[in-house]
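Asks: dropping the sequence and predicted coords here.
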Amino acid sequence: MSKRLQTGDRAPDFRLSSADGSDVSLSDFAGENVVVYFYPAAATPGCTTEACDFRDNLASLGAAGYRVLGISPDSETKLRSFSEKESLTFPLLSDPDHAVAEAYGAWGEKKNYGKTYEGLIRSTVVIDGSGQVSLAQYNVRATGHVAKLRRDLGIS
């Protein structure tokens, strides 16, 4: 299992393709607070719930100074379709070889219905404007996660 990030760690930089085909790097957001959330698969029930929850809370997160990036192993094509269908207005990034998920500790052993396998662990990492991790949450639940995140960040 990859090492999980902790508060105070330097966030690993990355460059990934987005749903719209452009490249997005963490360094593009230097000086800004960024919420990076990892989700297993676009257009599945839990991931749709979580993405729509971020979409519906984007204004309050933005007003508090946070940008949102979603990362999954899905292809750009699948992300584009998901983004359009759900009217998502924040970048969804494709990490097909899960290198970024591994660097962030969001890839590892999972258990489901008695089966053990490697996969993406639903996780959220908040990075401050200087590139330091200010909050890292792993094994989060899709439902209610954004409300908990807002409480943890002090956003009303």
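Replies: All right, it came through fine.
Asks: from now on I want contacts and neighbour counts done on CA atoms only, so please keep to that.
Replies: Fine.
Asks: which residue ranges form the strands in this structure?
Replies: Chain-ordered strands for the chain, with DSSP state E as the definition, fall at 15-18, 23-25, 33-38, 66-72, 92-94, 107-112, 115-120, 123-127, 133-138.
Asks: then this one, side by side with the first:
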Amino acid sequence: MKRFLLSCLLSSAIALPAVGALPEGHPAPDFQTQASLAGKAFSYSLQDALKKGPVVVYFYPSAYTGGCNIQAHTFAVNYDKFTAAGASIIGVSLDSIDRLNEFSADPEFCGGKVAVASDIDGNIAKTYDLTIRDAAPGKKDTRGVDINHGFAERTTFIVKPDGKIAATLTGLKPAENVEKSLEIVQQLAAAK
């Protein structure tokens, strides 16, 4: 009997959805922060961006790290397809604005096309119910520079102009994350 009860408890625990990122249909928390595009800092407002169409808000652990480099580059390569679907893109990490100025201008990564925003204290990520991990001492980026900030989990939110989340993407490889994001914004454009 004890084994049966334990088995039932384990089965139900496995079947429960994971606690984490805000789900589809939830209002996306508005945020304002410093961002960078093509090496130039500016003030970013999600609410203002939504006035122009859907926004892909992608949280990533850190500029100049393996998966994040791939994701930023893949967004930059597909930038015209996102704009053709009426969507804008904003990357969000706990990087400083100085690191993001370099990253946003780097032709290997954001290529001057994709804006990236600084969430230095992690408050934006927390409003989206994302987990933040502390940086490991001695952790370096792909350039050999120390990473001295925390990491938000890689999660992408597609936010509709009405401020509601159309999709939450987690658990995907960086390039797949971009491909799925593009597919969703193209579906939103086709549904108009």
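Replies: That came through fine. None of the values given here were measured: they were computed from a predicted structure.
Asks: most tightly packed of the strands of structure 1?
Replies: Per-residue neighbour counts averaged over each of these give the maximum for strand 92-94, namely a mean of 28 (mean count of other Cα atoms under 10 Å).
Asks: as TSV, the strands of structure 1 with distance to residue 52 of structure 1 would be great.
Replies: What follows is the strands of structure 1, written out as TSV (distance: least, Cα to Cα, whole Å):
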stretch	distance to residue 52 of structure 1
strand 15-18	18
strand 23-25	21
strand 33-38	13
strand 66-72	11
strand 92-94	12
strand 107-112	23
strand 115-120	19
strand 123-127	15
strand 133-138	19
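Asks: nearest to residue 81 of structure 1, out of those strands?
Replies: Closest of the strands of structure 1 to residue 81 of structure 1 is strand 92-94, at 10.8 Å (criterion: Cα to Cα).
Asks: which strands and helices sit next to the closest one?
Replies: strand 15-18, strand 66-72, helix 76-86 (3 or more Cα pairs under 8 Å, 6 or more residues apart in numbering; DSSP states H and E).
Asks: and the residue nearest the centre of structure 1?
Replies: Nearest to the mean C-alpha position of structure 1, counting by Cα atoms, centre = their mean, stands residue 37 at 1.4 Å.
Asks: so which of the helices and strands packed on strand 92-94 of structure 1 comes closest to residue 131 of structure 1?
Replies: Within these, the stretch nearest residue 131 of structure 1 is strand 66-72; the backing value is 13.1 Å (Cα to Cα).
Asks: now that closest one against strand 115-120, angle please.
Replies: 130 degrees (axes from the mean of the first three to the mean of the last three Cα atoms, to 10 degrees).
Asks: which part of structure 2 matches strand 66-72 of structure 1?
Replies: Mapping strand 66-72 of structure 1 onto structure 2 (TM-score structural alignment) gives residues 87-93.
Asks: ok, residues contacting the matching stretch?
Replies: Residues lying outside stretch 87-93 of structure 2 but in contact with it, judged by Cα atoms under 8 Å, 6 or more residues apart in numbering, are 49, 52-63, 82, 114-120, 122, 151-152, 185.
Asks: a markdown table for the helices and strands packed on strand 92-94 of structure 1, including distance to residue 102 of structure 1?
Replies: Rendered in a markdown table, the data for these read as follows (distance: least, Cα to Cα, whole Å):
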| stretch | distance to residue 102 of structure 1 |
| --- | --- |
| strand 15-18 | 14 |
| strand 66-72 | 12 |
| helix 76-86 | 19 |
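Asks: of all the ones you listed, which lies closest to residue 130 of structure 1?
Replies: Closest to residue 130 of structure 1 of those, according to Cα to Cα: strand 66-72, at 13.2 Å.
Asks: how about the helices and strands packed on strand 92-94 of structure 1, which one is nearest residue 129 of structure 1?
Replies: Ranking these by distance to residue 129 of structure 1, with Cα to Cα as the measure, places strand 66-72 first at 9.6 Å.
Asks: what about the closest one, how far off from structure 2?
Replies: Once fitted to structure 2, strand 66-72 of structure 1 is off its aligned match by 0.5 Å on average (mean Cα distance after the TM-score superposition for structure 1).
Asks: and the angle from that strand to helix 76-86?
Replies: Our comparison of strand 66-72 of structure 1 with helix 76-86, counting by the same axes, to 10 degrees, yields an angle of 130 degrees.
Asks: tell me the contacts of residue 55 of structure 1?
Replies: When contacts are taken as Cα under 8 Å, 6+ apart, residue 55 of structure 1 is in contact with 88, 89, 90.
Asks: which position in structure 2 pairs with the first one?
Replies: Pointing back at residue 88 of structure 1 there. Under the alignment (TM-score structural alignment), residue 88 of structure 1 pairs with residue 112 of structure 2.
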